[in-house]
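A.B. asks: Predicted structure and sequence below. I'll ask about it afterward.
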Amino acid sequence: MVDRNDVEAAAKLVGERVRRTPVITVRGRDLGLPGELSLKLELHQHTGSFKPRGAFNRLLQGALPGAGVLAASGGNHGLAVAYAARELGVPAEIFVPVTASPVKVQRLSRLGAQVRQVGEHYADALEASSRRAEETGALVVHAYDQPEVVAGQGTLARELEQQLDRIDTVLVAVGGGGLIGGIATWFDGGPRVVAVEPARIPTLHAGLAAGRPVDIEVGGIAADSLGARRIGGLAFDVATRTGVRSVLVGDDDLIRARQLLWSELRVAAELGGATALAALLTGAYVPQSGERVVVVVCGGNTDPSDLGPPRAH
């Protein structure tokens, strides 16, 4: 279990090691939507995603082993762990699938991490990293299913609550569930939290339907950032306890949302980072009149060459 006290403790421990990322409120009509909405621009966090929040909270729990830290990742978590390790002066070894974004792999190397590419999917990298951890004794930092990681990600919600006077609903992309687990933990009993998932990677959606976490087939264009095979147990427990619902969007919807963020707002999100907005654009989630919606733009580690030209008016 992770609760609000854990998130509060994480915020104090992590402190200024993470950025307080901006929130912008935009007219819905700028995006072809009614009303207005707010965007939490977490892509401006260190390393380009929300992940350093959980990574720092895990690494700062106590003395770190001489072997350093180890993580498996689709890319963003690895970047966060490598960054936190560099800041704290310990080595990092990061396992990623061969399908990981070249942009992310290059950045991992620049951060000084030892990068190992294994298998087609995150689950393959995770299995290889677990074997390596037994050999080295390095501290394992799980991408989404450790209490310290979930609590660290929850600091985003705590921060968001301080930035806006009113929040009715928060739309959050889901892969393994660390982010939505932390956000739903903090907002338990408060704003509604809605999971947005690619239809080809419905980890939480499938788990809710089955009544337990289940393995799914991973596919689609957002697999490098949202490509977990199964929802994390911690996230599943929080989601079921707090009444999180899941909606699905297609790959074409992700592309449209990402290009719209760039053309209209000059926000260069990755596909996973644009997933939450896609729920509004497609009608997968339809707000009521006057509802104050926040979309978490959770990552921006992308190749900007295919963002497309600004839309003509």
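C.D. replies: Here it is on my side, so go on.
A.B. asks: make it CA atoms for all contacts and neighbour counts henceforth
C.D. replies: OK.
A.B. asks: show me the contacts for G32.
C.D. replies: L281 (CA atoms under 8 Å, 6 or more residues apart in numbering).
A.B. asks: ok, V295 to I167 distance?
C.D. replies: 11 Å (CA to CA, to the nearest Å).
A.B. asks: burial of the residue lying closest to S38 once chain neighbours are set aside, as a residue count?
C.D. replies: Counting by CA to CA, 6 or more residues apart in numbering, S38 lies nearest to T25, which is 4.0 Å off, once chain neighbours are set aside. T25 has 13 neighbours, counted by other CA atoms under 10 Å.
A.B. asks: now swap in A63 and tell me
C.D. replies: A63, neighbours per other CA under 10 Å, totals 7.
A.B. asks: is it fair to say it lies in a helix?
C.D. replies: No. Looking at A63 with DSSP: H, G, I helix; E, B strand; the rest coil, it is coil, so not inside a helix.
A.B. asks: another one to put next to it:
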Amino acid sequence: MKNLADLWRLLWPQAEPTPLLELPALASLTGVGRVFVKVEGERPLGSFKSLGGMTAGVRALAQASGIDDPRDLFSDARSLPRLICASEGNHGLAVAAAAHKAGTRAIVYLPAEVTEARAARIEAQGAEVMRVSGTYDDAVLAAEAAAERGDGLLISDTSSDPNSAVVNAVIEGYGLLAQELIAQFREPPRESPSHLFVQAGVGGLAAAMVEGLQSLLRAPARFIVVEPESAPCVAQALELGQLTRVDGQLHTSASMLACGVASAPALRILQRHAVSTMSVSEAELRMGRAGLRNVGGPSTTTSGAAGVAGLLRAAARPELRELHRLTSDSVVLLIASERDLSIVGRPADD
């Protein structure tokens, strides 16, 4: 099954494109023409990560089983290998769900600081959670070691190899989000965005959006990658032209973005395009989350609202407005990348 949209419909037959909301109050607050936000909290599993982890996981299982059409994974009883990954929560949930739907299990390596709520969602998909002392990057190393021991198939969302087939499949899965956005801006017709503020952990989402939205953004077509001040691994890699580890402990409230090393496949994509980077403080991350909700936007986390924090920072500083060519005519696109699990009454899963 070559078509990603068909594969996604196979995995989630009832799923619809996530909403695209306009936020006039945020446009007024930031002195731009219009602001739109894509609500990924309404995605199955509660984040955009389901697009990548499930796509790559199912493809890897099909390939390992010698199956050309992934639909055969779900129609025939067969013995399948386990899937392995590292995660801060969302990618692991997606990989666990892919394994569960195919009739196998996953092993997910989580940093010790990942909340029990996120771990429980992964375990609910039948996966085994392995806690790792240290950061997300330490969990990545543990998952890689497990795969090398033969414990299962590694479904990582990051790699030092720019040609990693699995990581590129993850990024390709995220590209479905870009396809939805193009369709939503064109039907019914909306004014095309001129700016995208997009958050980055290892850079996979940013790479997929920058690559996939080239035909959508109008002049000046500014792509701004936003990261926490404590974990600017994408900005550092772009500046140096190579992967390097960020110094420090990576402590940030935006835990989904607490990554010390960028993804080589993502970096290669970003290097092909004109991309700006921006770091935001912890106070700005909190302001982005609260500000989005206060203007009628969706509830999300500081990770999910990091792009909003970037817009607020740029809009408040004349030198940054000029640098990013942000004017009263600009149309800004944001991505609220995950659901806020702390809201009482929301289902833990879809």
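C.D. replies: Here it is on my side, so go on. Keep in mind it's a predicted model, so treat the numbers as computed, not measured.
A.B. asks: The residue nearest to S38 of structure 1 corresponds to which position in structure 2?
C.D. replies: Counting by TM-score structural alignment, T25 of structure 1 corresponds to E22 in structure 2.
A.B. asks: picking up where we left off before, what residues sit buried inside the host helix or strand of the residue nearest to S38 of structure 1?
C.D. replies: According to DSSP states H and E, T25 of structure 1 maps onto strand 23-27. Using 16 or more other CA atoms under 10 Å as the test for burial, strand 23-27 of structure 1 gives V23.
A.B. asks: For it, name the packing helices and strands.
C.D. replies: Packing partners of strand 23-27 of structure 1 (3 or more CA pairs under 8 Å, 6 or more residues apart in numbering; DSSP states H and E): strand 36-41.
A.B. asks: Onto which residues of structure 2 does the strand it packs on map?
C.D. replies: Under TM-score structural alignment, the match for strand 36-41 of structure 1 is residues 34-39.
A.B. asks: average distance between the matching stretch and structure 1?
C.D. replies: Compared with structure 1 after fitting, stretch 34-39 of structure 2 deviates on average by 0.7 Å (mean CA distance after the TM-score superposition for structure 1).
A.B. asks: who's in contact with the residue most central in space within structure 2?
C.D. replies: Computing the C-alpha centroid of structure 2 and ranking residues by CA atoms, centre = their mean puts L205 first, at 4.4 Å. The contact partners of L205 of structure 2, taken as CA under 8 Å, 6+ apart, are 171, 174, 198-199.
A.B. asks: ok, now V226 of structure 2?
C.D. replies: Counting by CA under 8 Å, 6+ apart, V226 of structure 2 makes contact with 197-200, 277-280, 306-307, 310.
A.B. asks: Please report which of those has the highest neighbour count.
C.D. replies: Neighbour counts for the contacts of V226 of structure 2, by other CA under 10 Å, peak at A306, which reaches 36 neighbours.
A.B. asks: you'd agree the match of T25 of structure 1 is up against V39?
C.D. replies: No. When contacts are counted by CA atoms under 8 Å, E22 of structure 2 is not listed as touching V39 (10.8 Å).
A.B. asks: State the distance from the match of T25 of structure 1 to L216 of structure 2.
C.D. replies: 17 Å.
A.B. asks: likewise A124 of structure 2?
C.D. replies: 38 Å.
A.B. asks: out of the two, which sits in the busier spot?
C.D. replies: More crowded of A124 of structure 2 and L216, by other CA under 10 Å: L216, with 19 against 15.
A.B. asks: my read: the more buried one touches H195, true?
C.D. replies: No. Checked against CA under 8 Å, the pair L216 of structure 2 and H195 is beyond contact range at 10.3 Å.
A.B. asks: quick one, helices of the stretch 251-350 of structure 2?
C.D. replies: 264-271, 282-294, 306-316, 318-323 (DSSP state H, counting those that start in this stretch).
A.B. asks: Now do the contacts for the nearest residue to A254 of structure 2 once chain neighbours are set aside.
C.D. replies: Excluding the flanking residues, the one nearest A254 of structure 2 by CA to CA, 6+ apart is S303, at 4.2 Å. Residues in contact with S303 of structure 2 (CA under 8 Å, 6+ apart) are 199, 253-257, 285, 337-338.
A.B. asks: Appreciated, that's everything.
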